[in-house]
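S.K.: Okay, here's the prediction I keep looking at, along with the sequence it came from:
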Amino acid sequence: MRKPQLVRTDGLPDRVTIYEVGPRDGLQNESAIVDVAVKAEFIRRLADAGLTTIETTSFVHPKWVPQLADAAELLAELDLPDVVRAPVLVPNERGLDRALAANVREIAIFASATETFAAKNLNSTLDEQFAMFTPTIQRAMAEGLTVRGYVSMCYGDPWEGAVPSRQVVEVGARLIDLGCHELSLGDTIGVATPGQVTALIGAFTAAGVGVDKLAVHFHDTYGQALANTLTALREGVTTVDSSAGGLGGCPYAGSATGNLATEDLLWQLDGLGIRTGVDLEKLVATSVWMAEKLGKPSPSRVVQALAG
């Protein structure tokens, strides 16, 4: 299989953690319900390819995300190596109860950086969302769990337009103060450009939130995800969210491409000599297999190029 030419560049990290979100953020956007055995095999194959952080599912109410209604059943089927972290998304205390019953050791909560998205997605105001997160985070930490915080709409909102950096920082800093060990800054509609990425990371560090606490989550709606990722790496970020095969649409931008494909990210990182521990050939084979199960081609450009 063809590989990128390795040319190292100064000012970049030696190693990057890929936070794989395909089984959760990817499959929750699929119109068809994927069989739990297929999901379990997908996760096993991702782990075999070398991914060590795989967000497996979500304990959101099945009414809202029927694609992940089998969360407990899926986790019961998994027997992953100890080196693989398998976080799950937990929306509230009821979700936390289910996660604890499934012996989950790492969770993520989902916050909004804008009033409108908080109202539409969380049924709360920007400020009131913390009343829901606080007991969930506190209980999780008391049980010895680590908690990641997602912040959505960090660069733009389909209803409100541009989002001020200070607003994003206020939300993120509150999550850190509550005990989140990491913030994933989401470009939910894929409108960010590199200058915005630099400005937002700078705003966080100016507010006392170190870059070691930040991860990035870009969507490729306007073809900017890899450029934005490279910019974040130059700013010192070392954790990048992505989805194998580019699974997951963008629900706020029609049929536009959603998550950054893990293979596209890996091609770039491999070419820069940045270590990830992930085997590109195995990952491409996994995404080809999953695309066959879903009955549609992978939107990943690297998967298309290498498997074509």
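M.R.: That came through, no problem. Given the structure is predicted, the values throughout are model-derived calculations rather than measurements.
S.K.: CA atoms for contacts and neighbours, from now on please.
M.R.: Fine.
S.K.: List the contacts of residue 176.
M.R.: Taking C-alpha atoms under 8 Å, 6 or more residues apart in numbering, we find residue 176 in contact with 182, 183.
S.K.: Check which helix or strand it maps to.
M.R.: Taking DSSP states H and E as the definition, residue 176 sits inside helix 165-178.
S.K.: For the helix or strand following that helix, name the packing helices and strands.
M.R.: Proceeding C-terminally, helix 165-178 gives way to strand 182-187 as the next helix or strand, assigned by DSSP H and E. Where contact means 3 or more C-alpha pairs under 8 Å, 6 or more residues apart in numbering; DSSP states H and E, strand 182-187 is packed against strand 146-152, helix 165-178, strand 214-218.
S.K.: JSON lines for the ones you listed, including distance to residue 302?
M.R.: Putting those into JSON lines (distance: least, C-alpha to C-alpha, whole Å) gives the following:
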{"stretch": "strand 146-152", "distance to residue 302": "27"}
{"stretch": "helix 165-178", "distance to residue 302": "32"}
{"stretch": "strand 214-218", "distance to residue 302": "17"}
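S.K.: Near the residue nearest to residue 293 when sequence neighbours are not counted, how many other residues are there?
M.R.: Spatial nearest neighbour of residue 293, chain neighbours left out: residue 38 (7.9 Å); criterion: C-alpha to C-alpha, 6 or more residues apart in numbering. By other C-alpha atoms under 10 Å, 14 other residues sit near residue 38.
S.K.: and residue 38, how far is that from residue 265?
M.R.: Spatial separation of residue 38 from residue 265 under the definition C-alpha to C-alpha, to the nearest Å is 24 Å.
S.K.: Residue 264 contacts residue 305, doesn't it?
M.R.: No: with contacts counted by C-alpha atoms under 8 Å, residue 264 stays clear of residue 305, the gap being 10.3 Å.
S.K.: Could you check which of the two has the larger neighbour count?
M.R.: Counted by other C-alpha under 10 Å, residue 264 and residue 305 do not tie: residue 264 has more neighbours, with 21 against 9.
S.K.: can you pull the contacts of that one?
M.R.: For residue 264, counting by C-alpha under 8 Å, 6+ apart, the contacting residues are 226, 300, 301, 302, 303.
S.K.: Quickly find the element holding the fourth one.
M.R.: This points to residue 302. Here residue 302 is assigned to helix 301-307, by DSSP H and E.
S.K.: tell me which residues in that helix are buried?
M.R.: 302, 303 (16 or more other C-alpha atoms under 10 Å).
S.K.: another structure for you, compare them:
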Amino acid sequence: MIRRWPLWLALATALLAGPGRAAPLEPCPAEQGCRVEGGHYRLILPDPTSSKAPIAALMFFHGWQGSAEEIAADPGLRALATRLGIALIAPDGAGRTWSYPGSPGRHRDEFAFVGRVLDDVAARFAVDPRRIMASGFSQGGSMVWYLACRMPERFRAFAPVAGAFWEPLPPACAGPRPAMVHTHGTADATVPLAGRALRGGYRQGDVFRSLAILDPQARAVTVADLATGPDALACLPLSADGMAPLELCLHPGGHVVDPAWIERAWRLTMPESEPCADHLSVKR
């Protein structure tokens, strides 16, 4: 599942960051990153003079054959983090892959690794652990699905792109069901909406069946329920009123990711400040 970014991405920093922005800080060195047991991660912090309060963060999981270094250097994601005034956290997949259930990778316990990254970030940097979104593309998107299923309490929201559960699908997920916006291309042949069989007996899972596992009470939909224009992103809420947002967004393209989709998910699911104890209940 090789990443294919839109061609305009190289221009995103200049367009989104705007004039006069202070350069972001990179406290995790480019050559080794910040080390934790089992691997490392990269971290980009916004201008420290912009706020004295703990900042929110986007943790982005790279696709197959990607790396934390590529994510940390990506102009579109860096510009997005600058625009939102948040930190960008880029975990590094062992073997340039992710070892979630069903994956061909068998390198480490990814859930323990992600937990250590989150603990390290909270201990070392002024990042609010209650305001972190997990997002990722392709195999990284699948990793985000498993985090939403197994570790929903460690993130505020989830925004996977072009990746879902793999076979065998999990029988159920831990609660409470978190906020999620899933985005996928109807013409994606690398990770189709219905999944596909791969060599070695591995199989990508079906997005619609994945949604039903994450939230058995979610509204059942098909591709026909979302009318996409030639360049449009069509989004359909699946959650009941008063519940954390759950949306499926489809676009007519293939295996691509656009930072604008992640920004949309952020603005839908991430409040400006942490509410009270019932923070998973969002009025719609």
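M.R.: Structure's in. What do you need? From a predicted model like this one, the values you see are computed outputs, not experimental measurements.
S.K.: TM-score them against each other, please.
M.R.: Put the two chains on top of each other and the TM-score (TM-score structural alignment, normalised by the length of the second structure) is 0.38; 168 aligned residues with a C-alpha RMSD of 5.4 Å.
S.K.: Distance-wise, check residue 117 of the first structure relative to residue 110 of the first structure.
M.R.: 11 Å.
S.K.: go on, residue 156 of the first structure?
M.R.: 17 Å.
S.K.: So those two - more neighbours on which side?
M.R.: residue 156 (21 against 18).
S.K.: so how far is residue 88 of the first structure from the more buried one?
M.R.: 26 Å.
S.K.: returning to what we had before: quick check: buried residues in the helix holding residue 176 of the first structure?
M.R.: 165, 168, 169, 171, 172, 173, 175, 176, 178.
S.K.: between that helix and strand 146-152, how many degrees?
M.R.: Between helix 165-178 of the first structure and strand 146-152, the angle comes out at 160 degrees (axes from the mean of the first three to the mean of the last three C-alpha atoms, to 10 degrees).
S.K.: quick check: angle from helix 165-178 of the first structure to strand 182-187?
M.R.: Using the same axes, to 10 degrees: helix 165-178 of the first structure against strand 182-187 is 150 degrees.
S.K.: What segments of the stretch 201-308 of the first structure are helices?
M.R.: Residue ranges of the helices in the stretch 201-308 of the first structure, as given by DSSP state H, counting those that start in this stretch, are 225-234, 262-271, 280-294, 301-307.
S.K.: and residue 185 of the first structure, which of the ones you listed is closest to it?
M.R.: For residue 185 of the first structure, the closest of the helices of the stretch 201-308 of the first structure is helix 225-234, at 10.7 Å, according to C-alpha to C-alpha.
S.K.: what's that closest one packed up against?
M.R.: helix 194-206, strand 214-218.
S.K.: To residue 286 of the first structure, which of the ones you listed lies closest?
M.R.: Of all these, strand 214-218 comes closest under C-alpha to C-alpha, at 21.5 Å.
S.K.: Report the inter-axis angle for the closest one versus helix 165-178.
M.R.: Using the same axes, to 10 degrees: strand 214-218 of the first structure against helix 165-178 is 130 degrees.
S.K.: tally of neighbours for residue 91 of the second structure?
M.R.: Residue 91 of the second structure, neighbours per other C-alpha under 10 Å, totals 26.
S.K.: what residues are up against it?
M.R.: By C-alpha under 8 Å, 6+ apart, the contact set of residue 91 of the second structure is 40, 41, 42, 59, 60, 61, 62, 67, 68, 114, 117.
S.K.: out of those, who's nearest residue 157 of the second structure?
M.R.: After measuring the contacts of residue 91 of the second structure against residue 157 of the second structure - C-alpha to C-alpha - the closest member comes out as residue 59, at 10.5 Å.
S.K.: how close does the closest one sit to residue 78 of the second structure?
M.R.: To residue 78 of the second structure, residue 59 of the second structure is 12 Å away according to C-alpha to C-alpha.
S.K.: before we move on, what about residue 122 of the second structure?
M.R.: Residue 122 of the second structure is 20 Å from residue 78 of the second structure, by C-alpha to C-alpha.
S.K.: the more surrounded of the two?
M.R.: residue 78 (24 against 15).
S.K.: Now name the helix or strand holding the more buried one.
M.R.: Using DSSP H and E, residue 78 of the second structure falls in helix 75-84.
S.K.: That helix packs against which elements?
M.R.: helix 12-17, strand 87-91, helix 259-269.
S.K.: C-terminal to the shortest one, what's the next element?
M.R.: Okay, so that is strand 87-91 of the second structure. Immediately after strand 87-91 of the second structure, counting by DSSP H and E, sits helix 110-124.
S.K.: So which bits of that following helix are buried?
M.R.: Here helix 110-124 of the second structure shows 110, 111, 113, 114, 116, 117, 118, 121 as buried, counting by 16+ other C-alpha under 10 Å.
S.K.: just those now: which is nearest residue 135 of the second structure?
M.R.: Nearest member of the buried residues of helix 110-124 of the second structure to residue 135 of the second structure, counting by C-alpha to C-alpha, is residue 114, at 12.9 Å.
S.K.: Not including adjacent chain positions, what is the nearest residue to the closest one?
M.R.: residue 91 (7.8 Å).
S.K.: Verify the stated contact: residue 250 of the second structure with residue 207.
M.R.: No: the pair residue 250 of the second structure / residue 207 is not scored as a contact, 11.2 Å apart, by C-alpha under 8 Å.
S.K.: Can you pick out the most distant pair from the buried residues of helix 165-178 of the first structure?
M.R.: 165 and 178 (20.0 Å).
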